[in-house]
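>>> Here is my input, please return the structure:
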Amino acid sequence: MPSKFPALLFCVFLLNACADMAASPAPATQSRPPQARIPYPEPDMQAQIHKLGIQTARLEQQIESLQTRVRQLERRPAARTAARSGSGAAAPADSARPVAGGYDHALRQYRSGNYAAAIALLRGADSGGNGSDDAREQMYLLLQSHQRMGNCESVINIGNRFAKRFRNNPQASEALFGVGSCQYRMQQQDIARDTWRKLIQTYPDSPAAKRAYAELKKR
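Take a look at the predicted model:
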């Protein structure tokens, strides 16, 4: 018995030590609970579609511009050869034409209903440029795109400018009718009536004048 007593005492001490370790709280090593993620407002789906449409249209325009540049570079050796030979051959018919890629892309976007992309592609066309037919078409398409978007301030500014710049073109009467419609929508009824009267007086035989006359009778 005397020889077993130290062994028993050591076992009791060891058990007490284990119990103390089990009862003692574990060190605070647990990670903090994940913080709640702050929700951010998701962009409107229609806005995303418009943005993607604008980006696609711009990329298409860049591609077409690069293709046009490549065609111009390919034609240079032939032009130099013709000049050296003194043949006096005329240059290709399309070499003197301005590049109309921006208008073509904008027209496709307009016809597909992506008016915001058309407006982005026609940026800078609101002054009528050099007054050429291409500049007129771009300006009028820009005006139509703003009409579809309901941008009345832009319609009034561009429409009045178009009617002055291209007064002899049949589209001028349509531009004035759109100006009057936007003025009436913006609570400028008296100004709108004056615009429609001016339209009737300047372009009496136009379809736009007939519609303006009908609007005046209703109001």
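
>>> all contacts plus neighbour counts: C-alpha atoms, from now on.
Noted.

>>> Past the lengthiest helix in the chain, which element shows up next along the chain?
As far as residue count goes, and with DSSP state H defining each element, the longest helix of the chain is helix 45-85. Using DSSP states H and E, the helix or strand that follows helix 45-85 towards the C-terminus is helix 101-111.

>>> List the buried residues in that following helix.
For helix 101-111, the neighbour count (16 or more other C-alpha atoms under 10 Å) marks G101, G102, Y103, H105, A106, L107, Q109, Y110 as buried.

>>> Sequence B follows; please return its structure for comparison with A:
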Amino acid sequence: MNPKLPALLLSSVLLLNACANTGASPSSATQGNPPDTRIPYPEPDTQAQIDNLGIQMARLEKQIESLQTRVRQLERRAPAARTPARTGSTTVPAGPALPVTSDYDNALKHYHSGNYAAAIALLRGADSGGNGSDDARQRMYLLMQSHQRMGNCESVINIGNRFANRFRNSAQASEALFSVGSCQYRMQQQDIARDTWRKLIQIYPDSPAAKRAYGELKKR
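All right, here's what the predicted structure looks like:
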């Protein structure tokens, strides 16, 4: 027998033991780690999820409105595309125009369905009254109403006062002032609310809102 063979066998055994010790299972290496004590992030409640979905829907509808506007611009640049196409002696009529739905119409649908957060998202930027047109007036008033339904009294007061000044000759101005006074009273600004209702009665004495304001002053 080769005298060096036992020494080689002993070296091999020692080498195998060393490999076995360094290749310990991951489970044994991690046994000393502390448990995962991270606090899970709270799940949003159902109403918050509904509001978020409504806002996402409103954004998508606004994108659709933007694309429809772009399509109309392209159609105006190419009037020849609107004329009937001819194939030999057969006339192919142009297809029917797609109905265009404005963001105000979509916001109004959300308002009537109770999704006020989506209506506010669609009407963002309408709080100044825009160019003073009828469309701008309707958008601003609907925005104020949506904030009122959501209980956002600060927004109602700011938008309502601007509306009453910008569109003072409209039938909705008196209603806007009444809403302003109601929110002021709710925010513990009773004296300011009474002044607002008195101003309403003075400027719009024959309006239904003035009659309601008079009733509120009598109760308070």
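
>>> TM value for the aligned chains?
Remark: TM-score between the superposed chains equals 0.75 [TM-score structural alignment, normalised by the length of the first structure]; 180 aligned residues with a C-alpha RMSD of 2.6 Å.

>>> Need the three-state assignment for T91 of the second structure.
Put simply, T91 of the second structure is strand when judged by DSSP: H, G, I helix; E, B strand; the rest coil.

>>> Relative to R82 of the second structure, how far out is it?
From T91 of the second structure across to R82 of the second structure, the span is 13 Å (C-alpha to C-alpha, to the nearest Å).

>>> what's the helix or strand harbouring T195 of the first structure packed up against?
In the assignment (DSSP H and E), T195 of the first structure maps to helix 189-202. In terms of contacts (3 or more C-alpha pairs under 8 Å, 6 or more residues apart in numbering; DSSP states H and E), helix 189-202 of the first structure is packed against helix 171-185, helix 207-218.

>>> Residues contacting it, please?
Helix 189-202 of the first structure is contacted by residues 173, 176-177, 179-184, 208-210, 212-213, 216 when judged by C-alpha atoms under 8 Å, 6 or more residues apart in numbering.

>>> compared with the second structure, how much does it deviate?
Aligned to the second structure and superposed, helix 189-202 of the first structure gives a mean residue distance of 0.6 Å (mean C-alpha distance after the TM-score superposition for the first structure).

>>> Which positions in that helix come out as buried?
The neighbour-count check on helix 189-202 of the first structure (16+ other C-alpha under 10 Å) flags Q189, A192, R193, T195, W196, R197, K198, L199, I200 as buried.

>>> Return the member of the residues you listed nearest to P41 of the first structure.
Q189 (39.3 Å; C-alpha to C-alpha).

>>> What's the match for that closest one in the second structure?
Counting by TM-score structural alignment, Q189 of the first structure lines up with Q190 in the second structure.

>>> Distance of that match relative to K218 of the second structure?
Q190 of the second structure is 13 Å from K218 of the second structure, by C-alpha to C-alpha.

>>> same deal with H112 of the second structure?
Going from H112 of the second structure to K218 of the second structure by C-alpha to C-alpha gives 32 Å.

>>> Same check on A210 of the second structure?
Distance from A210 of the second structure to K218 of the second structure, counting by C-alpha to C-alpha: 12 Å.

>>> more crowded one of these two?
A210 (23 against 8; other C-alpha atoms under 10 Å).

>>> thinking that one is in contact with E216, fair?
No: taking C-alpha atoms under 8 Å as the definition, A210 of the second structure is not a contact partner of E216, at 9.7 Å.
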